[in-house]
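Turn this into a structure:
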Amino acid sequence: MLQGISAFIKLIRWPNLVFIFITQILFEFTVIIPAFREAGLSPNLSGSYIYLLALSSILIAAGGNIINDYFDVNIDLINKPHKVIISKYIHRHWAILWHILLSLAGVLLGLFIEFKTHAYLLGLTNLLCVVLLFVYSIVLKRKPLSGNIVIALLTAWTVLVVTFCESNLLFASGTRLPLSKITRLTFLYGGFAFILTLVREMIKDMEDIGGDSRYNCRTFPIVFGVNAARIYVAVWLVVLLALLAIMTIYVLQFGWWLSAIYCVGLLIVPTVQLFKKLLKSAEGKDFHEMSSLVKWIMLTGILTMLFLILHV
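As a prediction, this is how the structure comes out:
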């Protein structure tokens, strides 16, 4: 029993789900609520609704992780046999059932939030996320770049959807809401998540090249070579470093020294380390370490939202 529960928790990739929860809750409480409070308004996701939104996102992501592993069992037996859950600990039929139940619950919860608030089209967008995750698992992840872009967009959506749920109020005439500030911060954090996910997905493709090539996948490193994949990652890391440098210079203009030190020490320095590891990478172990470092950078990036309480 305990082994089955432990296997299920690993299958849904609980650390990634925690990332989603932290991201959406922090964005709501550091960006949306303060902006609405200044305007004397209440957001659609006030009270418990932001937690329900986070739960719906987590349910959909968990269902997506299950269906992804379901179609990747044979590949994972080559790339990471010690991490295979489906067939070993959870029957394939149960995996499909859990995917359906979790995804359906996420969509229905989105419809409930939409019905109880003015978060228009949330149920539809949740359904679209489920469809994209399914198509990614069976088709897109085996093609160069398309699967990476879809996952990056869905990751960015975890931020964008919080603002999307308030769109009727943001664009209503006569409101005093700081639309430009909310939009700027939304795309700042959404773009940060998008770039880092593109980087991490390509690193994973390089790490999994053995099993992917055996089962005729056409990922970017297989089609264009590992060196081309390194160049691709390097370009995005340079873009990320440039954006982080601009952001650091920007906050220094206001004398926000603590934020600048945090950005340099916990974002820029690790990104430079990641760049160095990329140039020296040669085997699966190197790529795995790089993937873990990307997760760390993403976490520290998310936590910069806490500084918004102090400075914005």
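
contacts, neighbours, all on C-alpha from now
Will do.

Show me the longest helix that occurs in this structure.
Scanning the chain for the longest helix, with DSSP state H as the assignment, gives helix 179-207.

Show me what it is packed against.
Applying 3 or more C-alpha pairs under 8 Å, 6 or more residues apart in numbering; DSSP states H and E, one finds that helix 179-207 contacts helix 146-164, helix 220-224, helix 226-252, helix 284-303.

Not counting its neighbours along the chain, what's nearest residue 249?
Nearest non-adjacent residue to residue 249, counting by C-alpha to C-alpha, 6 or more residues apart in numbering: residue 260, 7.8 Å away.

again, but for residue 301
Nearest non-adjacent residue to residue 301, counting by C-alpha to C-alpha, 6+ apart: residue 267, 6.8 Å away.

again, but for residue 240
Leaving aside its chain neighbours, residue 240 sits nearest to residue 195 (7.2 Å; criterion: C-alpha to C-alpha, 6+ apart).

hang on, the earlier thing: what helix or strand is the residue nearest to residue 249 located in?
helix 257-263 (DSSP states H and E).

For the residue lying closest to residue 264 once chain neighbours are set aside, give its distance to residue 17.
Using C-alpha to C-alpha, 6+ apart and skipping the chain neighbours, the partner closest in space to residue 264 is residue 248 (7.5 Å). Relative to residue 17, residue 248 is positioned 29 Å away (C-alpha to C-alpha, to the nearest Å).

Could you pull out the buried residues of the helix holding residue 260?
259, 260, 262, 263 (16 or more other C-alpha atoms under 10 Å).

Tell me, how many residues neighbour residue 246?
For residue 246, the neighbour count with other C-alpha atoms under 10 Å is 12.

Distance of it relative to residue 155?
Computed as C-alpha to C-alpha, the residue 246 to residue 155 distance reads 23 Å.

buried sites along stretch 214-231?
Within stretch 214-231, the residues scored as buried using 16+ other C-alpha under 10 Å are 217, 218, 219, 220, 221, 222, 226, 229, 230.

Could I get the contacting residues of the fourth one?
Just to be clear, that refers to residue 220. Contacts for residue 220 (C-alpha atoms under 8 Å, 6 or more residues apart in numbering) come out as 143, 144, 145, 202, 205, 229.

want to put them side by side, so please do this one too:
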Amino acid sequence: MKFLKLIRYQNLLLLAFMQLVFRYGFFKVQNIPLALADWQYGLLVAATVLIAAGGYVINDIFDQKTDTINKPNAVVIGKNISETQAYNLYIILTTLGVAIGFYLSNVIAKPSFASIFILIAATLYLYSTSLKQMMLIGTISIALLLSFSVVIIGIFDLYPATGIDNQQQMGLFFSILLDYAIFAFMINLLREIVKDIEDTDGDYNQGKNTLPIAIGKSRTAKIVFGLSFIPLFFIVYYVNKYLFDLLFVTLYMLLFVVGPLFYFVLKIWSAKTKSDFHFLSLLLKWILLFGILSIIVISLNIKYNA
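Reported below is the predicted structural model:
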């Protein structure tokens, strides 16, 4: 159980679920050609999850002192798992993930694509060692990595199956993936900043230079308040322009994405305590989940012409 806690298994399950939803809740329903067999796509999911798990481990290795202050009950390294064991675990997880990525790159006859997995693993390592010390750089990096876990589906499953005869169709599906990647980036960026506010005390004691440390929790919360309107307007515009004719999709988005996001906007303005920001961070995770699930609702609504 301590191992699962260390690798943030809930987040990894969400990541895997997100990637499975796009393939089996959208692409398969649309009956389009795909480059990877089911078991190969499973390997793509596994590679993403393994590298992400390695990222969590290396981050905890370098965050031991900070976590002792921010979340003492959640500390695993140094209590249940030694630092040496954690390093070995990081090497195993990351090496397996990159190796699977190398195999899949050769499967689709694009061996240079293996560099994508190396770059992701390297970014996670740099985040843990240096990027998160830089104001907003680390926050933006993590948000981009999550959004890229959506884009990578198109790179390995759509792009190799694209030809002259289906280029327009596949381009449409790839653009939909990009739209969801942008959504994931915006929501996760807000969440990472909220988590920085929540962890201000521990980060300050470790000499980190996060936004709330530089300008204060209250001002940072107000910035998040302003930034929150970007995804809110983006989603409302998207629904109005592309999905308004789909009744069930429109209702779903209003109830499970737009509504909770509007509630977040209202609550972030007055949030002050650590528990307030923890709740808002969790709320954003649910918004992200329901936003990703909307692709299934869209598929079913189109299929049954509801």
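
and residue 260 of structure 1, what pairs with it in structure 2?
Using TM-score structural alignment, the partner of residue 260 of structure 1 in structure 2 is residue 250.

What of residue 117 of structure 1?
By TM-score structural alignment, residue 117 of structure 1 lines up with residue 108.

what about the spatially closest residue to its match that is not a sequence neighbour, which SS state?
The shortest distance from residue 108 of structure 2 to any non-neighbouring residue, by C-alpha to C-alpha, 6+ apart, is to residue 160 (6.3 Å). When classified by DSSP: H, G, I helix; E, B strand; the rest coil, residue 160 of structure 2 comes out as helix.

Neighbours of residue 160 of structure 2, how many?
Counted with other C-alpha under 10 Å, the neighbours of residue 160 of structure 2 add up to 16.

and the helices and strands packed on helix 179-207 of structure 1 as a markdown table, adding distance to residue 272 of structure 1?
Converted to a markdown table, these look like this (distance: least, C-alpha to C-alpha, whole Å):
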| stretch | distance to residue 272 of structure 1 |
| --- | --- |
| helix 146-164 | 21 |
| helix 220-224 | 22 |
| helix 226-252 | 8 |
| helix 284-303 | 11 |
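
Deepest-packed of the ones you listed, please.
With neighbours taken as mean count of other C-alpha atoms under 10 Å, those reach their highest mean count in helix 146-164, at a mean of 22.

That one to helix 179-207, inter-axis angle?
160 degrees (axes from the mean of the first three to the mean of the last three C-alpha atoms, to 10 degrees).

Packing partners of helix 146-164 of structure 1?
helix 14-27, helix 122-138, helix 179-207.

mean distance, that helix to its aligned residues in structure 2?
In the superposition with structure 2, the average deviation recorded for helix 146-164 of structure 1 is 0.5 Å (mean C-alpha distance after the TM-score superposition for structure 1).

how far does that helix sit from the chain's center?
Distance of helix 146-164 of structure 1 from the chain centroid (C-alpha atoms, centre = their mean, to the nearest Å) equals 7 Å.

Onto which residues of structure 2 does that helix map?
Counting by TM-score structural alignment, helix 146-164 of structure 1 pairs with residues 137-155 of structure 2.

circling back to that earlier point, counterpart of the residue nearest to residue 240 of structure 1 over in structure 2?
Checking TM-score structural alignment: residue 195 of structure 1 goes with residue 186.

my read: its match touches residue 233, true?
No. With contact defined as C-alpha atoms under 8 Å, residue 186 of structure 2 does not count as touching residue 233 (11.6 Å).

Let me see the contact set for the residue nearest the centre of structure 1.
The centroid of structure 1 falls nearest to residue 155 when counting by C-alpha atoms, centre = their mean (3.0 Å). Listed by C-alpha under 8 Å, 6+ apart, the contact partners of residue 155 of structure 1 are 190, 193, 194, 197.

try 7 Å this time
Counting by C-alpha atoms under 7 Å, 6 or more residues apart in numbering, residue 155 of structure 1 touches 193, 194.

For residue 177 of structure 1, see how far away it is.
26 Å.

Over to residue 281 of structure 1?
48 Å.

And for residue 59 of structure 1?
Following C-alpha to C-alpha, the distance that separates residue 59 of structure 1 from residue 177 of structure 1 is 31 Å.

The two: which has the busier surroundings?
Ranked by neighbour count (other C-alpha under 10 Å), residue 59 of structure 1 and residue 177 place residue 59 first, with 24 against 20.

Tell me the counterpart of that one in structure 2.
Counting by TM-score structural alignment, residue 59 of structure 1 corresponds to residue 50 in structure 2.

OK, contacts around its match?
Contacts of residue 50 of structure 2 (C-alpha under 7 Å, 6+ apart): 93, 94, 97.

Out of those, list just those in helices.
Among the contacts of residue 50 of structure 2, the members found in helices (DSSP H) are 93, 94, 97.

And those residues, which of them are buried?
Using 16+ other C-alpha under 10 Å, the buried ones in these are 93, 94, 97.

Contacts only, for residue 98 of structure 2.
Residues near residue 98 of structure 2 by C-alpha under 7 Å, 6+ apart: 47, 117, 118.

again, but for residue 69 of structure 2
For residue 69 of structure 2, the contacting residues are residue 202, by C-alpha under 7 Å, 6+ apart.

please redo it, this time with the cut-off set to 8 Å
201, 202.

And it, what's its match in structure 1?
In structure 1, residue 69 of structure 2 lines up with residue 78, judged by TM-score structural alignment.

Buried residues in the helix or strand hosting its match, which are they?
In this structure, residue 78 of structure 1 sits in helix 73-79 according to DSSP H and E. Using 16+ other C-alpha under 10 Å as the test for burial, helix 73-79 of structure 1 gives 73, 74, 75, 76, 78, 79.

if we can go back for a sec, I'd like to know how many residues surround the residue nearest to residue 240 of structure 1.
Using other C-alpha under 10 Å: residue 195 of structure 1 sits among 21 other residues.

surely it meets residue 238?
No. Counting by C-alpha under 8 Å, residue 195 of structure 1 stays clear of residue 238, with 10.7 Å between them.
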